[in-house]
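Asks: Attaching a predicted model along with its sequence, questions to come.
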Amino acid sequence: MEIAENAALVVVDVQKGFEETGFWGPRNNPGADDRIASLIDVWQVTGRPVVYVRHDSVTPQSPLRPGCAGNAFKEYVERRRGKGGEGAELLVTKTVNSAFYGTPDLGAWLEAQGIAQLVVVGIQTNMCVETTARMGGNLGYDVVVPLDATYTFDLAGPFGWRRSAEELAQAAAVSLHGGGFARVVRTEEVVGAAG
């Protein structure tokens, strides 16, 4: 695997509100936060750009809505912001799933920086991570998703169907990888290629 010298790490919605398990329910992949932190560290040490994406929910009861403590980034992310040295850094806020529909315009920023490769991590695997990765793939970016640096929650759907967080993560990975939107890999592969 090759990670470009200017590949952008897109850190999606790693916010305190996702710690409210009473709201979200059971999650998968308890090691995801450590892996996200390690990727931010590698990106900063190597001077690569990091994009921090924050979801400003418009749902009145959401723990991610502006003005709530849950809207803030998790502590380990906040501690790393602004520490990238030579690497560019961007904060994108959004109210929908795709980071490409946020403020400022992510696509315009990537183009201005000459960035063609994205490594997408964060929360939730099958929601904002998958949507951002799919759209990135559609827009022609080389998208890499280290699956073990993402997580999600159990979810109920139509017809009485219910899927566990792990089932949803696997389905997202199969759709992204099998559908040609992104390469789904493990964090250690990305760290090895980027270090």
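Replies: Now that the structure is in, tell me what you want to look at.
Asks: make it CA atoms for all contacts and neighbour counts henceforth
Replies: OK.
Asks: what's the distance between Val42 and Tyr76?
Replies: From Val42 across to Tyr76, the span is 14 Å (CA to CA, to the nearest Å).
Asks: Which one's more surrounded, these two?
Replies: Neighbour totals were compared for Val42 and Tyr76, and Val42 leads with 18 against 14 (other CA atoms under 10 Å).
Asks: and that one, that's in a helix?
Replies: Yes: the assignment for Val42 is a helix, going by DSSP: H, G, I helix; E, B strand; the rest coil.
Asks: want to compare, so here's the second one:
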Amino acid sequence: MELKTNATLIIIDQQKGILHPKLGRRNNPQAEERMLQLLGHWRRSARPVIHVQHLSRSEDSVFWPGQTGVEFQTRFLPAPGERHVQKQVPDAFCSTGLEAVLREAGIEQLVIVGVATHNSVESTARTAGNLGFETWVVEDGCFTFDKADFFGNAHSAEEVHAMSLGNLHGEYATVTSTAHILDAVETL
């Protein structure tokens, strides 16, 4: 893996609402620590960072505008010069202008972290891959929640996470680890 100097870190939905207990049991308790490790490296190497914020269309959502859940967690607040994209659906490319921003800046490589693996992370990574971006999803820098499948069978967050990553790997993105990404950053 060779990361270009303008490889862009995309941090999805690290808002206060994602910590709400009503979302249920999650996996990867160290995910935020991994995201912050990557964010620190991106900032030190002056690579681009894009923070994605979800503004829900559903009043019962933890991301409904006008309440604290929609706000970025303090530790993930965008720094001066870092781009901030707002979305209303899981896919960060849908009706946000994100593709145009990346194309105008000549960005070809994306490193995606955030939540939820099976939802906004997967849909954003699928579109990134379909649009031809070289896309990496950091498996230990994402998390999701316990979820029932269409037939009502319960699946643990670990199973949901693994299936979602399996859906992405090799077709839409390369699934990798924080350590692997940091090694690539350090070798430049």
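Replies: Here it is on my side, so go on. What you see is a predicted model, and the numbers here were worked out from it, not measured in a lab.
Asks: Next, the TM-score between them, please.
Replies: The TM-score (TM-score structural alignment, normalised by the length of the second structure) is 0.96; 186 aligned residues with a CA RMSD of 1.1 Å.
Asks: give me every residue that touches the closest residue to Ala99 of the first structure other than its chain neighbours.
Replies: Spatial nearest neighbour of Ala99 of the first structure, excluding adjacent residues (CA to CA, 6 or more residues apart in numbering): Thr132 at 5.6 Å. Taking CA atoms under 8 Å, 6 or more residues apart in numbering, we find Thr132 of the first structure in contact with 97-100, 120.
Asks: If you rank those residues by neighbours, which is first?
Replies: Greatest neighbour count in the contacts of Thr132 of the first structure, by other CA under 10 Å, goes to Ala99: 31 neighbours.
Asks: State the distance from that residue to Tyr76 of the first structure.
Replies: 21 Å.
Asks: which residue in the second structure lines up with the residue nearest to Ala99 of the first structure?
Replies: In the second structure, Thr132 of the first structure lines up with Thr124, judged by TM-score structural alignment.
Asks: what's the spacing between its match and Ala92 of the second structure?
Replies: 5 Å.
Asks: How about Glu33 of the second structure?
Replies: Glu33 of the second structure is 22 Å from Ala92 of the second structure, by CA to CA.
Asks: With Gly40 of the second structure instead?
Replies: 22 Å.
Asks: Near the alignment partner in the first structure of Pro48 of the second structure, how many other residues are there?
Replies: By TM-score structural alignment, Pro48 of the second structure lines up with Pro49 in the first structure. Pro49 of the first structure: 25 surrounding residues under other CA under 10 Å.
Asks: One more: Ala154 of the second structure?
Replies: Neighbours around Ala154 of the second structure, by other CA under 10 Å: 13.
Asks: If we ignore the residues flanking it in sequence, what's nearest the alignment partner in the first structure of it?
Replies: Matched to the first structure by TM-score structural alignment, Ala154 of the second structure sits across from Arg162. Once flanking residues are discounted, Arg162 of the first structure sits nearest to Ala156: 4.3 Å by CA to CA, 6+ apart.
Asks: Remind me which helix or strand Glu122 of the second structure belongs to.
Replies: helix 122-130 (DSSP states H and E).
Asks: continuing past that helix, what's the next helix or strand?
Replies: With elements assigned by DSSP H and E, the helix or strand that comes after helix 122-130 of the second structure is strand 134-143.
Asks: any idea how far that next one is from the chain center?
Replies: Computed by CA atoms, centre = their mean, to the nearest Å, the chain-centroid distance of strand 134-143 of the second structure equals 7 Å.
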